[in-house]
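Undergrad: sequence below, structure please.
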Amino acid sequence: MASIQYYDVILKPIITEKSMNAMSEKKYTFLVHPEANKSMIKEAVEKMFSGTKVASVNTMNLEGKTKRRGMTYGKTAKTKKAIVKLTEDSAEIEIFEGL
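TA: Okay, the predicted model is just below:
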């Protein structure tokens, strides 16, 4: 695959009850490109959201779920999730402020 640009790394934020509780500790959860690594995710967050400084990035690969339609079985796509922890002096991420 061609090289991944920083604006292609973060696909969308994940809004769940657990991720909303983690925001009090300055941890934000994103769905990211499956081939992105931790350094690419850190660079993308710092470039896309001004004033943010990333302290650490935790990633997890999620397997696709098995689905059935009639008698045929299939799987949904694999995904990758990243939990980004910001430093104490870092600015908040704007997309989560109204939630």
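
Undergrad: contacts, neighbours, all on C-alpha from now
TA: Will do.

Undergrad: and the nearest residue in space to residue 8 that is not next to it in sequence, how many neighbours?
TA: Using CA to CA, 6 or more residues apart in numbering and skipping residues adjacent in sequence, the residue nearest residue 8 is residue 33, 7.1 Å away. Using other CA atoms under 10 Å, residue 33 is surrounded by 19 other residues.

Undergrad: this one as well, want them side by side:
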Amino acid sequence: MATVNYYDVIIRPVVTEKSMSETTDKKYTFLVHPEANKFQIKDAVEKMFDGVKVASVHTINNQGKNKRRGATVGKTAATKKAIVKLTADSKDIELFAGL
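TA: As a prediction, the model looks like this:
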């Protein structure tokens, strides 16, 4: 496994109806590096956003789907999502504030 730096762990936030409704409970969803573990995700969130303390991290591995286009067969990329829950005294992540 290659070394994953904290700025490589979080790829982008996931902006869906369900993930945006969970921001009221201080739960934020991110697309993360497939080889990142929960400790690396927690460190990356705390270092990237000031005043944020992570209470728990839940990860979800999504396997790639089989796709066809005529006779050509392929797969979409496998992804990994992380749902990060912040502590009660933590500041909110400003990235989601304007959405």
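
Undergrad: the strands in the first structure, which residues?
TA: Using DSSP state E, the strands of the first structure run over residues 10-13, 27-32, 54-62, 66-69, 72-75, 79-86.

Undergrad: ok, the residue of the second structure positioned farthest from its centre - contacts?
TA: Distance to the chain centre peaks in the second structure at residue 71, reaching 34.6 Å (criterion: CA atoms, centre = their mean). For residue 71 of the second structure, no residue meets the contact criterion (CA atoms under 8 Å, 6 or more residues apart in numbering).

Undergrad: ok, now how distant is it from residue 99 of the second structure?
TA: In this view, residue 71 of the second structure and residue 99 of the second structure are 41 Å apart by CA to CA, to the nearest Å.

Undergrad: find the centremost residue of the first structure, please.
TA: Within the first structure, and using CA atoms, centre = their mean, the residue nearest to the centre is residue 30, at 1.9 Å.

Undergrad: how many neighbours does the closest residue in space to it that isn't next to it in sequence have?
TA: Nearest non-adjacent residue to residue 30 of the first structure, counting by CA to CA, 6+ apart: residue 13, 4.2 Å away. Neighbour count for residue 13 of the first structure, taken as other CA under 10 Å: 16.

Undergrad: ditto for residue 67 of the second structure
TA: Per other CA under 10 Å, the neighbour tally for residue 67 of the second structure reads 11.
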